[in-house]
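Trainee: What follows is a predicted structure for the sequence shown.
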Amino acid sequence: MRQLISFIKKEFIQFFRDPKMLALSIIVPLFQLIILGYAANLDVEDIPTLICDRDNTQVSREYVDSFTKTGYFDVKKRVHNIQNIDKYIDRGEVSFVLIVENGFERKIKKGASPEVAAIIDGSDSNTATIGLNFSSMINKDFVKKILKKRTSLMKNIKYGQIEPVVRIEYNQNLESRNFMVPGILGLLLLIITMVVTSLAIVKEKERGTLEQVMVTPIKGWQMILGKLIPFTIIGIIDIFLVIGATIFIFGIPLKGSLLLIFFLTLVYLISTLGLGLFVSTISQTQQQAMLTSVFFIITPMVFLSGFIFPISNMPKIVQWITYIFPLRYFLVIIRSIFLRGVGLKVLWDQILMLFGLGIIIFAVSNIRFTKRAD
């Protein structure tokens, strides 16, 4: 019993002597609990909305107001022409489009059904489903309350019912796997290339073989490339495996360019490999490398990149934090190409952010690794 107590004391002393392990075990989980507690919100609010009120009458404006006053829909655009409406959905600027056709007020007063259309971006099935349910409830509430009030004032007028025509784009069946599976590619590449890279380098530190390599005539950049190229090849193999499984196993059609996905995934690998290299420079053991990767990088990226929870639902300060995560941009890119079939013309801003962030991460990691090697 005395030996067991002594051993436990030794483990505590060793634990408190390592500031990194202390921070990873106590401080970081508390910090993540606070941040992720606000970010982990599945409630859908402020759905980006485009309004096209072609009737522009008192009744049509009341109908549109019934959407905007609920808090469920955040009007980003108001147009009067239905042409080129799809471009706003393609760019990801809006997720819900409400179209009120000409003659809305006139048909209601005649007892006919006016023409109303709702276009929903189905690439995010959760938001699309909730938005569809919200619009249905608002329609019913408008008919029961607002029109009923008007008939009480004008008893000789018979009002018609509103029967909107709904069109769901990109994911007609509203299957959540169509939204989640393409994003898994980014998550898998992050885990495999970053974690394996950091563990492989730290493992050599522990064994002392890294120091032996450093005393050879090999140059620093050659050492870095020699470490990263094998994991890049592994990442490329994973690209084709995941895309193949997405298409042939899950039955999710690829609407965009496979070549574009491949090229932009290589751009994404600059960030993941750079992160793996960076983790190896701040870790002395494989255990530290694994915990650092999980607590500081993987977990925040999963919750704050839009992989599970919509970024638009997070508090503003958390939304600003998400801009530092490469996975945020890659998820927008991979889902847009896969589900919407868009190209460089629409995604250029996301690509530039991903590339710029990758260069910064890789440069910082390279400098740290080179200094430690020297």
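Mentor: Yep, it's here.
Trainee: from here on, contacts and neighbour counts on C-alpha atoms
Mentor: Fine.
Trainee: Can you show me the helices along the stretch 201-350 of the chain?
Mentor: Counting by DSSP state H, counting those that start in this stretch, the stretch 201-350 of the chain has helices at residues 209-214, 220-248, 258-281, 286-292, 299-304, 316-321, 326-335, 344-373.
Trainee: Among those helices, show me which one is buried the most.
Mentor: Each of the helices of the stretch 201-350 of the chain was scored by mean neighbour count; the highest is helix 326-335, a mean of 24, by mean count of other C-alpha atoms under 10 Å.
Trainee: And that one, how far out from the chain middle?
Mentor: 6 Å (C-alpha atoms, centre = their mean, to the nearest Å).
Trainee: Can you name every helix or strand that that helix contacts?
Mentor: Judged by 3 or more C-alpha pairs under 8 Å, 6 or more residues apart in numbering; DSSP states H and E, the packing partners of helix 326-335 are helix 176-189, helix 258-281, helix 299-304, helix 344-373.
Trainee: Make CSV out of these and add distance to residue 68.
Mentor: CSV is the format used below for the helices and strands packed on helix 326-335 (distance: least, C-alpha to C-alpha, whole Å):
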stretch, distance to residue 68
helix 176-189, 26
helix 258-281, 37
helix 299-304, 27
helix 344-373, 27
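Trainee: Second structure for comparison follows:
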Amino acid sequence: MSWRRLWAIVVKELRQMSRDRVTLAMIVGIPVIQLVLFGYAINTNLRGLDAGIVDQANTSGSRALVMDMLATGVMSPRYHETTPEALMALLRRGDISLGVTIPPDFERRRIDGRPVAQILVDGSDNVVQSAAAQLAQVPVNSAAPDTRSPIVSTPPQGAISIVSFYNPQRRSAVNIVPGLVGVILTMTMVLFTGIAIVRERERGNMELLIATPLTSAELMIGKVLPYIAIGLIQVSVILALGRWLFDVPISGSLLDVYLAAMLLILANLTLGLLISTRATSQFQAMQMTFFIFLPSILLSGFMFPFAGMPRVAQWIAEVLPLTHFLRLIRGVMLRGAGLWEMWVDVLALVAFTAVMMTAAILRFRKRLD
């Protein structure tokens, strides 16, 4: 073995690596991203969950109980409604994760030792159910009794009941399988189109495309359309296996499920096209795809609770298509909501698709350099 020749190969690899900016970015970027995400953005100790409150008693004792719940920091009051039905509508749309309802006979229930309040929980997320259990431990006797009541007794501990909807058995598969639809589509759709344009160049097909009267828009749209059918096939396979193996329900409209999947497919395909106009090789396209996939799976709420993340991480997550799709698919499949009830996330995916497609068309040039 010649050490001189070996050293020449090492120097050659280092020089080649220094010219590849994507590889250099991954060398530094992957450790930084993982350290920041896992050490700073990922937090399983939920605080500030969006909540709705219905206090039909409106006594000093009921108000004190609500204040004690808020003092735990677990929930943040976003809505004050008048009926439990209004809280259920908010839960179904995904506007809140928790709902606290106090009946009109709060004081009488407290004297009789009956449950004085109910916590309505979106059980599609098991972590939220665990957080709700902390609220149920708030001592009811810390709330001062209504002075108008002539009878005062010491209320029992644990007089707050929890009612879990959409996944009362707390089965993990019910929460994971709908999310897997988005994760698999994100990984495959971005990767497929991420290498689409690059593959044409590497195989020598770009010369043929340049000679055709195709416009940039026609080429970009033509690249996207075949993969839509592939994505819908993947969705069908996941749904069928989820139903057969894990008995995952589809509470809402099956049409809404496919429409939500279509929105994510289009968003990911256009993002992949934009990557393909920037990458110079298929390997580089896969590297750039990994940069998108890692934050998506960690910040979207698939693996870790979205509410536990700091505000900056939540702002970044709002840019990712998977974040909005998870809200849509879990809302339709688990809570029986309609897409029209979650129009904000629908609009976000449509806007993302339009921006990415426009950017890809503007960046693409029918030339070899």
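Mentor: Yep, that arrived. This one's a predicted model, so the numbers in the text were calculated from it and none came from an experiment.
Trainee: related to what we said a few turns ago, right, so of the helices of the stretch 201-350 of structure 1, which gets closest to residue 192 of structure 1?
Mentor: helix 220-248 (7.5 Å; C-alpha to C-alpha).
Trainee: if we can go back for a sec, I'd like the helices of the stretch 201-350 of structure 1 as JSON lines, with distance to residue 136 of structure 1 appended.
Mentor: As requested, these are exported to JSON lines (distance: least, C-alpha to C-alpha, whole Å):
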{"stretch": "helix 209-214", "distance to residue 136 of structure 1": "64"}
{"stretch": "helix 220-248", "distance to residue 136 of structure 1": "32"}
{"stretch": "helix 258-281", "distance to residue 136 of structure 1": "37"}
{"stretch": "helix 286-292", "distance to residue 136 of structure 1": "46"}
{"stretch": "helix 299-304", "distance to residue 136 of structure 1": "30"}
{"stretch": "helix 316-321", "distance to residue 136 of structure 1": "29"}
{"stretch": "helix 326-335", "distance to residue 136 of structure 1": "27"}
{"stretch": "helix 344-373", "distance to residue 136 of structure 1": "31"}
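Trainee: closest one to residue 85 of structure 1 among the ones you listed?
Mentor: Closest to residue 85 of structure 1 of the helices of the stretch 201-350 of structure 1, according to C-alpha to C-alpha: helix 344-373, at 14.5 Å.
Trainee: after superposition, how close is the closest one to structure 2?
Mentor: Aligned to structure 2 and superposed, helix 344-373 of structure 1 gives a mean residue distance of 1.9 Å (mean C-alpha distance after the TM-score superposition for structure 1).
Trainee: angle of that helix against helix 220-248?
Mentor: Inter-element angle recorded for helix 344-373 of structure 1 and helix 220-248: 140 degrees (by axes from the mean of the first three to the mean of the last three C-alpha atoms, to 10 degrees).
Trainee: Packing partners of helix 344-373 of structure 1?
Mentor: helix 220-248, helix 258-281, helix 326-335.
Trainee: quick revisit: residue 78 of structure 1 is nearest to which of the helices and strands packed on helix 326-335 of structure 1?
Mentor: That would be helix 344-373 among those, by C-alpha to C-alpha, at 20.6 Å.
Trainee: mind checking how far that closest one is from the chain centre?
Mentor: For helix 344-373 of structure 1, the distance to the chain centre is 19 Å (C-alpha atoms, centre = their mean).
Trainee: Stretch 95-107 of structure 2 now?
Mentor: 27 Å.
Trainee: do you know which of the helices of the stretch 201-350 of structure 1 lies nearest residue 88 of structure 1?
Mentor: Once the helices of the stretch 201-350 of structure 1 are compared by C-alpha to C-alpha, helix 344-373 is nearest, at 10.1 Å.
Trainee: Enumerate every residue touching residue 268 of structure 1.
Mentor: Shown in contact with residue 268 of structure 1 (C-alpha atoms under 8 Å, 6 or more residues apart in numbering): 326, 330, 354-355, 358.
Trainee: Do a quick rundown of the helices in the stretch 51-200 of structure 1.
Mentor: 58-68, 86-90, 104-109, 125-141, 147-153, 176-189, 196-207.
Trainee: how about these in TSV, adding mean neighbour count and distance to residue 52 of structure 1?
Mentor: Compiled in TSV, those are given as follows (neighbours: other C-alpha atoms under 10 Å; distance: least, C-alpha to C-alpha, whole Å):
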stretch	mean neighbour count	distance to residue 52 of structure 1
helix 58-68	17	9
helix 86-90	17	12
helix 104-109	20	12
helix 125-141	17	15
helix 147-153	13	21
helix 176-189	20	27
helix 196-207	20	51
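Trainee: Which one, of these, ends up nearest to residue 241 of structure 1?
Mentor: From those, taking C-alpha to C-alpha, the stretch that ends up closest is helix 176-189, at 9.4 Å.
Trainee: To residue 147 of structure 1, which of the helices and strands packed on helix 326-335 of structure 1 lies closest?
Mentor: Proximity to residue 147 of structure 1, assessed across these by C-alpha to C-alpha, is greatest for helix 176-189 (36.2 Å).
Trainee: any idea how far the equivalent of residue 235 of structure 2 over in structure 1 is from residue 193 of structure 1?
Mentor: Matched by TM-score structural alignment, residue 235 of structure 2 corresponds to residue 239 in structure 1. Residue 239 of structure 1 sits 12 Å away from residue 193 of structure 1, going by C-alpha to C-alpha, to the nearest Å.
Trainee: in stretch 158-178 of structure 1, what counts as buried?
Mentor: Neighbour counts using 16 or more other C-alpha atoms under 10 Å place 158-162, 164, 168-171, 174-175, 177-178 of stretch 158-178 of structure 1 among the buried residues.
Trainee: if we can go back for a sec, now structure 2: which of the contacts of residue 268 of structure 1 match?
Mentor: Here is what carries over to structure 2 from the contacts of residue 268 of structure 1, by both residues aligned by TM-score structural alignment, their matches' C-alpha atoms under 8 Å: 326, 330, 354.
Trainee: coming back round to it: will you turn the helices of the stretch 51-200 of structure 1 into a markdown table that also has distance to residue 347 of structure 1?
Mentor: A markdown table is the format used below for these (distance: least, C-alpha to C-alpha, whole Å):
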| stretch | distance to residue 347 of structure 1 |
| --- | --- |
| helix 58-68 | 29 |
| helix 86-90 | 10 |
| helix 104-109 | 37 |
| helix 125-141 | 21 |
| helix 147-153 | 44 |
| helix 176-189 | 16 |
| helix 196-207 | 29 |
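Trainee: out of the ones you listed, nearest to residue 267 of structure 1?
Mentor: helix 176-189 (11.6 Å).
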